[in-house]
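# Just a sequence and a predicted model for now, questions to come.
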Amino acid sequence: MNVDAITSGAELAEVTVPQLFNARLADRPDAVAYQQKRHGEWMAVTWKDYAQRVANLASALQRAGLGRGDRVAIMGDASQEWLIADMAIMCAGGVMVGVYFTSSPEEVAYCLKDSGATFAFAGSEEQLHVILGSGQSSGLKTIIVLDPDWAGDAVPDNVVALDGFCGTIAADAGRFLRKQGTMAKSSDVVSIGYTSGTTGNPKGAMLTHLSILAGAHCVTTFGPGMRADAHRVVVHLPMSHTVARAQATTLPLILNIMPYFGESTADFAQTIKEVRPTYFMAPPRFYQRFAAQILSRAHAGTTKQKQDYQFAMKIARKALDNRRAGSAPDPFVSELFEVCQEQIFLPLLAEVGFDQLKVAFTSSAAMPSELMSLWQLWGLHLKECYGQTELVGANLVQMAEWPEAGNVGVPLHDPAWETAVLEDGEMIVRGPGLFVGYWNKLEETKSALRDGWLYTGDIVEIGPTGLFKLIDRKKEIINTSNGKSVSPTQIENEIRHSPYISEAAVIGEGRKYLTALIEVDATATMDWAKSRELPITRYSDLAESEIVVRLIEAEVAKANSRLARAEQIKAFRILPEELSPENGVMTPTRKKRRKQLLERYRPLIDTLYDESEENLIKAEMGAQP
């Protein structure tokens, strides 16, 4: 099977994961498939060893009673063991159920019960305790602990270490994969990915062999460098997330790309510095954090270094203006920029491990224009794309060399994919990588999939040059008491342009005016406070500092100047804590759970509104205010 000859996702219609895995094993048995860091040392694993571990585990699952179509949950941090478990489940004919490793016992209980999982993998002792505390563990045939250092003391009878579960099995990997390849069909469901919904319980998106392979193939269309070059990628997002799973599991089957797993995803910044990836995909928040680190370094240099940096930025602005204008670049400016890049910008990029980054994309949230331009001034070809779990890959991508923020590009250069916009502005998509429905949710499936089209729920506009711009989620519209309908997402994007603001939540449904809850960027704002010798040592101090409040007030005023009167923020509060999945107000991919956010910070929100008029009317009508 010549994977390199595949030019369209449609050509994967009759292909399965075990077939491609076996092709890799046959073509490059002694080549390195991935690398894992353990106890401070990097370990390279060949395709031969990788396939052997997968075949052994898959055989053990089948021996333990796993049937075709049975569901198997994985809850754990990104690691080679997660990858092996995922591959083994799919190659054995099972259905992998991804569970975020930070999930609560209640969330785990929902996923296990809803999916009907019969086996589960726990990444570590911590995740094992969560599964055991979910109330669903006794219904599982076996819980396999992936951590090779797990001691295994005082556990229920159905809990076993990975090595103990596989025992002495020594499968013939090639024969096993060939056999499973003949038994599998591209239309077989191989995984259920639970979307972290902003409201209600998560929905399990069912993905087939075709879904995950055609979805991964979308990445090969992002530019000629994706297919022509060898790449290094750090798997730093949870592997139950579509992007991380593709980077680790499916992209290496169709591209010359090597995944790297650090000690843990909590150490992702150090891992990136060590690996120096050539391909990176992450939400804007990651780029904002790294940019803040670089700026802190640039501003902390000697007087001469700061002068050199400012001069280099002036040259970079001229060079970027030339590139974006599409005119012939000024040779003198181009040569100066190359010197600046080599002597100033690349050493700064090396501070975060980005000095060899060739392909950089962002998705899942709007990229602030200033942040995107900053990376481009430093010489990084940062671009945006659009995707979601239900279409696995991406259907929109910025193809221009130096694009501006504010759009998500144009439809994929693959005739197998189609993108259309309905009269109400909703974008719909169809193509080979779509999911096939929500597990146990027939009505939601009927709503999302109609006549082969995925109804994305996202409102878009197409500009005069064919570029798509995301406007809002179809159902995320605020209707104020004044009768105005506004998009909270657009306003939040404007507020997040500030380097001192990492997140904003606009409030105003049924209210007279709009307000906002602000999460400040801890790194940038702390550096700002330290430069003024303010007595601030932790995040909560920022929310209580009057000087910091004045700083954010000025940043919100800048955003208001770019907004229509009905969209302007009349008041705000700095949140006393950083938003996170752990406090229930964010999904693991940093999408806001608006309902939970409103409930958690209700007392703080109430301080933003003067309800004296409402209370006066209630009192007049005999109701308690």
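Alright, I've got the coordinates. Note that the coordinates shown come from a computational prediction; the quantities given were computed from them, not determined experimentally.
# C-alpha from now on. contacts and neighbour counts both.
Will do.
# Residue 101 reaches residue 82, doesn't it?
No - counting by C-alpha atoms under 8 Å, residue 101 does not reach residue 82; the two are 11.0 Å apart.
# what touches both of those two?
76, 123 (C-alpha atoms under 8 Å, 6 or more residues apart in numbering).
# ok, so what distance separates the residue nearest to residue 58 when sequence neighbours are not counted from residue 40?
In space, and not counting its chain neighbours, residue 58 is closest to residue 88: 4.5 Å by C-alpha to C-alpha, 6 or more residues apart in numbering. Plainly put, residue 88 is 27 Å away from residue 40 if you go by C-alpha to C-alpha, to the nearest Å.
# More neighbours: which of those two?
residue 88 (25 against 8; other C-alpha atoms under 10 Å).
# What helix or strand is that one located in?
helix 80-91 (DSSP states H and E).
# elements contacting that helix?
helix 17-27, helix 47-63, strand 71-75, strand 95-99, helix 173-183 (3 or more C-alpha pairs under 8 Å, 6 or more residues apart in numbering; DSSP states H and E).
# Go through those and name the closest to residue 370.
strand 95-99 (34.8 Å; C-alpha to C-alpha).
# this is the other structure I want to compare:
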Amino acid sequence: MREKIVPPLVPHAVARNTTDFVVEQAEKPSNPPLFARRDASGAWQDVRAKDFRADVERIAKGLMASGIGQGDRVGVMARTCYEWVLVDFAIWFAGAVSVPIYETSSPSQIAWNLGNSGAIAAFGETASHEDMIRIAVDSEGLAVNDVWQMTPAGLDQLRAAGARISDEELEERRSAATLDSLATIIYTSGTLGRPKGCELTHGNFVGLSENTVAAVREVFTPGAKTIMFLPLAHVFARFISVLAVAAGVQVGHTPDIKNLLPDLQSFQPTFILAVPRVFEKVYNSALTRAENEGRGKIFAAAADTAIAWSAAHDDGGKPGLGLRLRHAAFDALVYRKLRAAMGGHIRYAVSGGGPLGKRLGHFFHGIGLLVLEGYGLTETTAPISVNTPHRVKIGTVGAPLPGNAVRIADDGEILTKGVCVMRGYYELPELQAETFTDGWFHTGDIGELDPDGFLTITGRKKEIIVTAGGKNVAPAQLEDQIRADALVSQVVVVGEGRPFIAALVTLDEEALPGWLERHGQPALSIAEAGDNVLVREHVQAVIDRANGSVSKAEAIRAFRVVPTDFTEESGHLTPSLKVKRAKVMSDFGDVVEQIYSAPKPTAV
């Protein structure tokens, strides 16, 4: 199949914008809880729709009183927290446009987002955020007039300032935006070059939210709950945040993923959303803990059974009696404990931001958590396609959502159009012409559509490696399999213009101590472990397994374990945990040269 077009389930109503979701929820007789916040004792307390709307309106009036006009840009820099969403909707109620800033951003990155977008004001979560914003503003001479902290005192300042703005003035401002109006400028996380501002409209959020709710009712149902831990500056979390309000789903927030398990247990969500690396870490942590406790063989058998049980359901099949009995036994021994560790009520997970891989997808389905893998970009307001509970093919990223379309170009590139696609790149008309053809947006990804319209991602067009022998290699297929190993943290496949394919590998700092102890090795640092014979043999075995899925010309024939991990803090990962290949190649180019200056390895 070369093209799949799915008509919308919910038609557009032009006189509408994202703020209508808040108004509609607040006007329901049930006054549903839209959010939950921790009180001083750490207990979760409901924030109901009427109270949320009232506070949004107070802050929006404060913004108006402070000079924020229709269409003005306002920056938001904060960790993932309730106040992020409160301020976001207040900006929209005031008729303005929000500009997210990752809370890990440097002053130069902050200055770019605020300066390029033309922001005249900004929010920072804390005093340190405010200081960084002011440093950025002063260093570049930006026309940012106000910087507010998202603390109780900072927001109270706005609430008080808005007392003189009437309800009629606010309603006129709130209702002025249409589906065509700009809602936000989200800057791409920048794996290549300087971030580009993606113009997402109210229509993108409204149309995509309403059609997603209609298509995935089993997940986004009244009474459903989720806990948000991904950065709200990223389009994936931002879209789900709006979608949750549209669906009446309750959201709790946790800013630190290190507290995720206790937060899951206390909040007890019915679904979660995460990037593939989070699912890899959950699996690898469970495996490592089992091995450290001497239960590695039991866990391995349980994992194999879960994967086999899930795979048996492919194409409408079902597992045989023996497999069902083993699955039931491991459910009592292993799977139930894993579900309890995640709160005990999770039925679904939504995965985006990169390929998950079949093995992990089948594992989580087999333990009772169906991972609905989807695909999208900042430019597409997140999801273009997604698996749904009633239409799922593990290993794919699903079929296009209602209102979206996918086309596979002659060179394999994925093109898309529909309610998800942005208005354009902010002040980059030349890039607009490059990335759109007859209304179809060029995603830059390579993929395939199966006969049922399910999409599979096979690589990134700009990341395709062409060896000296002219062989095209998609690194993702190898990297995803290698990175799934508990001892491996990151891997970057290299070989552009070179005689063979190689790889840079980093080790997982949390998994390493237990692995060394189980293998009778002394405690070693990450740098020291890279030279350890057993560690290298293990990494080689992992690579050998991955090589079995590709041709000899595509196989990794040499690797190096680099002495440090690739992290967001080191500048080698984006906030959504994608590898910045250009940065890795710049910082570890000498290691790559060592690989290719060494004696040529024998063919695999």
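Structure's in. What do you need? Keep in mind that this is a model prediction, so the values were computed, not measured.
# ok and the helix holding residue 88 of structure 1 relative to helix 17-27, angle-wise?
Between the axes of helix 80-91 of structure 1 and helix 17-27, defined by axes from the mean of the first three to the mean of the last three C-alpha atoms, to 10 degrees, the angle is 120 degrees.
# Would you check the span in structure 2 matched by helix 80-91 of structure 1?
Mapped onto structure 2 using TM-score structural alignment, helix 80-91 of structure 1 covers residues 82-93.
# Tell me how many other residues crowd residue 570 of structure 2.
Neighbours of residue 570 of structure 2 using other C-alpha under 10 Å come to 10.
# Just say helix, strand or coil for it.
coil (DSSP: H, G, I helix; E, B strand; the rest coil).
# again, but for the one 5 residues further on
For residue 575 of structure 2, the assignment made with three-state DSSP gives coil.
# which residue lines up with residue 455 of structure 1 in structure 2?
When structure 2 is aligned by TM-score structural alignment, residue 455 of structure 1 is paired with residue 442.
# Tell me the spacing between the closest residue to that match other than its chain neighbours and residue 568 of structure 2.
Once flanking residues are discounted, residue 442 of structure 2 sits nearest to residue 415: 4.7 Å by C-alpha to C-alpha, 6+ apart. With distances taken as C-alpha to C-alpha, residue 415 of structure 2 is found 29 Å from residue 568 of structure 2.
# For these two, indicate the residue with more neighbours.
residue 415 (23 against 16).
# Settle this for me: the more buried one is touching residue 438, isn't it.
No - between residue 415 of structure 2 and residue 438 there is no contact under C-alpha under 8 Å: 10.7 Å.
# Distance of the nearest residue in space to residue 92 of structure 1 that is not next to it in sequence relative to residue 320 of structure 1?
What sits nearest to residue 92 of structure 1 in space, not counting adjacent residues and going by C-alpha to C-alpha, 6+ apart, is residue 58, at 5.1 Å. Computed as C-alpha to C-alpha, the residue 58 of structure 1 to residue 320 of structure 1 distance reads 52 Å.
# contact partners of stretch 522-535 of structure 2?
With C-alpha under 8 Å, 6+ apart as the criterion, stretch 522-535 of structure 2 contacts 507, 509, 512-513, 516-517, 536, 560-564.
# Is the aligned partner of residue 214 of structure 1 in structure 2 within a helix or a strand, and which one?
Aligned against structure 2 by TM-score structural alignment, residue 214 of structure 1 finds its counterpart in residue 207. Per DSSP H and E, residue 207 of structure 2 falls inside helix 202-215.
# ok, back up a step: now the helix holding residue 88 of structure 1 on structure 2. Mean distance?
In the superposition with structure 2, the average deviation recorded for helix 80-91 of structure 1 is 1.0 Å (mean C-alpha distance after the TM-score superposition for structure 1).
# Buried ones in that helix, by neighbour count?
Residues 80-91 are the ones in helix 80-91 of structure 1 that count as buried (16 or more other C-alpha atoms under 10 Å).
# go on, stretch 274-283 of structure 2?
Buried residues in stretch 274-283 of structure 2 (16+ other C-alpha under 10 Å): 274-283.
# same question, stretch 136-145 of structure 2
Quick answer for stretch 136-145 of structure 2 (16+ other C-alpha under 10 Å): 136-137, 142, 144.
# Please flag which of the residues you listed sit within helices.
Judged by DSSP state H, the buried residues of stretch 136-145 of structure 2 include 136-137 as members of helices.
# Compute the number of surrounding residues for the nearest residue to residue 77 of structure 1 once chain neighbours are set aside.
Distances taken as C-alpha to C-alpha, 6+ apart put residue 101 closest to residue 77 of structure 1, at 5.8 Å, once the chain neighbours are dropped. Neighbourhood size, residue 101 of structure 1 [other C-alpha under 10 Å]: 22.
# Might you report the residue contacts of residue 101 of structure 1?
Contacts here follow C-alpha under 8 Å, 6+ apart; on that basis residue 101 of structure 1 touches 75-77, 123, 127, 238.
# overlap between the residues you listed and structure 2?
Shared with structure 2 under both residues aligned by TM-score structural alignment, their matches' C-alpha atoms under 8 Å, the contacts from those are 75-77, 127.
# now these in CSV, with neighbour count and distance to residue 569 of structure 1?
Converted to CSV, these look like this (neighbours: other C-alpha atoms under 10 Å; distance: C-alpha to C-alpha, whole Å):
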residue, neighbour count, distance to residue 569 of structure 1
75, 28, 40
76, 28, 40
77, 27, 39
127, 24, 42
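# Can you give me the separation between whichever residue in structure 1 pairs up with residue 247 of structure 2 and residue 6 of structure 1?
Residue pairing (TM-score structural alignment): residue 247 of structure 2 is matched to residue 255 of structure 1. Relative to residue 6 of structure 1, residue 255 of structure 1 is positioned 11 Å away (C-alpha to C-alpha).
# same thing with residue 309 of structure 1?
Taken as C-alpha to C-alpha, the span from residue 309 of structure 1 to residue 6 of structure 1 is 45 Å.
# between the two, which one's more packed in?
residue 309 (20 against 14).
# tally of neighbours for the counterpart of residue 68 of structure 1 in structure 2?
Using TM-score structural alignment, the equivalent of residue 68 of structure 1 in structure 2 is residue 70. Per other C-alpha under 10 Å, the neighbour tally for residue 70 of structure 2 reads 18.
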